[in-house]
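> need coordinates for the below:
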Amino acid sequence: MNPTPDPTVVLVPGLRDHVPDHWQTLLAARIPGAVTVPPPTDAGLARDARVAALNDTLSRIEGPVVLVAHSAGVLTTVHWAARHRHPVRGALLATPPDFDTPLPDGHPGPGALRENGWLPVPRTPLPFPGIVAASTNDPLARFDRVAGLARDWGSRLVDIGPVGHLNPASGYGQWPQALDLLRTFGCGTSPDTGVPA
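Sure, this is the predicted structure:
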């Protein structure tokens, strides 16, 4: 009997451009066959363009996937899940921002977020298992607010400590815990994955 193959890992970035030393970029390089959703060109803040890019990426993949989303990529994922379907074994949803409260300077305001379709944020249970990884000192979302999102989405909340927004500006880089959390969804279990057991 053949073992069940690993699902395809699909990385869903946030609103910032791809950064070589971002943990998602580094993780993708460690997992053979991982796919990163490309940023839509000339889309600005448009939510629909990012949801369409995720849906287009998934439409090219046969079999189950595990989604690995960061920041606004988490919100892209939940907006996608509210209107599309694909076999999703699970989703690692890292440090979602709280778009319902004003963000720090240098980030989009509530008017721009609403105008571009991000608000309201879906609060219905996701149709697949989720793990929400929440930072205790994220400048873009208080821990209790992220805990509320996890509860509404029917996802497990994991406290990952004081890691800021889990990005290079916060000192990350590699995020080894991502590999452990992905194993919850059956990733990294085949001998040829290249991911340490």
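
> hey, let's count contacts and neighbours off CA atoms from now on
Will do.

> so what's the residue count around the residue lying closest to Ile61 once chain neighbours are set aside?
Sequence neighbours aside, Thr8 is the residue nearest to Ile61 in space, at 7.8 Å (criterion: CA to CA, 6 or more residues apart in numbering). Neighbour count for Thr8, taken as other CA atoms under 10 Å: 22.

> residues near Asp56, how many?
12.

> can you list contacts of the strand or helix carrying it?
Following DSSP states H and E, one finds Asp56 within helix 47-59. The contact list for helix 47-59, computed with CA atoms under 8 Å, 6 or more residues apart in numbering, reads 12, 37-40, 43, 76-77, 79-80, 84, 86, 116-118.

> quick check, nearest of these to Ala141?
Nearest to Ala141 among those: Trp118, at 15.5 Å, using CA to CA.

> give me the distance between Thr124 and Asp138.
Separation of Thr124 from Asp138 (CA to CA, to the nearest Å): 23 Å.

> about what we covered before: so the helix or strand that the helix holding Asp56 is followed by versus helix 47-59, what angle?
Counting by DSSP H and E, the element after helix 47-59 in chain order, helix or strand, is strand 65-70. Inter-element angle recorded for strand 65-70 and helix 47-59: 150 degrees (by axes from the mean of the first three to the mean of the last three CA atoms, to 10 degrees).

> packing partners for the following helix or strand past strand 65-70?
With elements assigned by DSSP H and E, the helix or strand that comes after strand 65-70 is helix 72-81. Packing partners of helix 72-81 (3 or more CA pairs under 8 Å, 6 or more residues apart in numbering; DSSP states H and E): strand 8-12, helix 47-59.

> please give the structure of this sequence too, so both can be compared:
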Amino acid sequence: MKASEADILIIPGYTNSGPDHWQSRWEGKLSSARRVEQAEWSKPVREDWVRRVVEEIAAAEKPVVLVAHSLGVAAAIHAIAEADHGKIAGAFLVAPPDVANPQIRPKHLMSFGPYPRTPLPFPSLVVASRNDPFGAFEQAEAIAADWGALLVDAGESGHLNSESGHGPWPEGSMVFAKFISQLEKPAGFAP
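As a prediction, this is how the structure comes out:
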């Protein structure tokens, strides 16, 4: 599949993705990408965030590719259970935080946990760092295995955001390009 053949839903995490974040850069470069906007970025409410992702999936007119970062991963994973996942071609999930860890800050992020652990009904890829302050690599490895997702080891890359030096993130762009090129249109979109 080509990027132009998909509705690419950019799902940022806590406090949104700023202008230098790779998600914002990809949104600006990919003509078929759009951000899932949340009413409250700094005080996220799980039900509200999940509902917004479900609404955007429902509004899609082309196969959906989810591109989630951090708390956006949790919102996306919870939304999949409620959405018409027959519209979803794949999910690119980056830096999933450990939302079941009582040490996570701010504490209200725990309301997004625990993650559903059932296999995802479409191809998925999890990119995880070995020194992410919001989630241990082993935790990301375990959820990726449960979801049936391919795990990409990003080495020591922090939280894979602009603060950790991943504004442009060309390596991520290359991994995403390969991932989307291997996706097939869901049955409801096939010619």
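
> so of the helices and strands packed on helix 72-81 of the first structure, which one's packed in deepest?
strand 8-12 (a mean of 24; mean count of other CA atoms under 10 Å).

> what range in the second structure matches it?
Using TM-score structural alignment, strand 8-12 of the first structure lines up with residues 7-11 of the second structure.

> with the first structure overlaid, report how far that stretch is off on average.
For stretch 7-11 of the second structure, the mean deviation from the first structure after alignment is 1.0 Å (mean CA distance after the TM-score superposition for the first structure).

> state the distance from the residue nearest the centre of the second structure to Gln103 of the second structure.
Geometric centre of the second structure, nearest residue: Ala68, 1.7 Å, by CA atoms, centre = their mean. Ala68 of the second structure is 22 Å from Gln103 of the second structure, where distance means CA to CA.

> and what of Leu160 of the second structure?
For Leu160 of the second structure relative to Gln103 of the second structure (CA to CA), the value is 20 Å.

> try Ala144 of the second structure
21 Å.

> what does Lys29 of the second structure give?
As defined by CA to CA, Lys29 of the second structure lies at a distance of 36 Å from Gln103 of the second structure.

> over to Phe112 of the second structure?
14 Å.

> same deal with Pro133 of the second structure?
11 Å.

> equivalent analysis for Thr15 of the second structure, please.
Applying CA to CA to Thr15 of the second structure and Gln103 of the second structure gives a distance of 19 Å.

> Ala74 of the second structure now?
17 Å.

> of these two, which one has the most company?
Ala74 (27 against 11).

> need the counterpart of the more buried one in the first structure.
Using TM-score structural alignment, Ala74 of the second structure pairs with Leu75 in the first structure.

> with Leu9 of the second structure as the reference, measure out to the nearest residue to Asp98 of the second structure once chain neighbours are set aside.
By the measure of CA to CA, 6+ apart, the closest residue to Asp98 of the second structure outside its immediate chain neighbours is Gly135, 4.6 Å from it. Separation of Gly135 of the second structure from Leu9 of the second structure (CA to CA): 23 Å.

> show me the helices in the first structure, by range?
For the first structure, applying DSSP state H gives helices covering 23-30, 47-59, 72-81, 110-115, 143-153, 177-183.

> ok, average deviation of the longest one from the second structure?
Spelled out, that is helix 47-59 of the first structure. With mean CA distance after the TM-score superposition for the first structure, helix 47-59 of the first structure averages 1.1 Å from its match.

> do the fifth one as well
Plainly put, helix 143-153 of the first structure ends up 0.6 Å away from its match in the second structure on average once the two are laid over each other (mean CA distance after the TM-score superposition for the first structure).

> ok, Pro110 of the first structure - contacts?
Going by CA under 8 Å, 6+ apart, Pro110 of the first structure touches 99-102.

> which of the residues you listed are buried, as a PyMOL select command?
Command for PyMOL that selects the buried part of those, burial taken from 16 or more other CA atoms under 10 Å:
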select buried, resi 99+100
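
> nearest to Arg183 of the first structure, of the contacts of Pro110 of the first structure?
Phe99 (29.3 Å).
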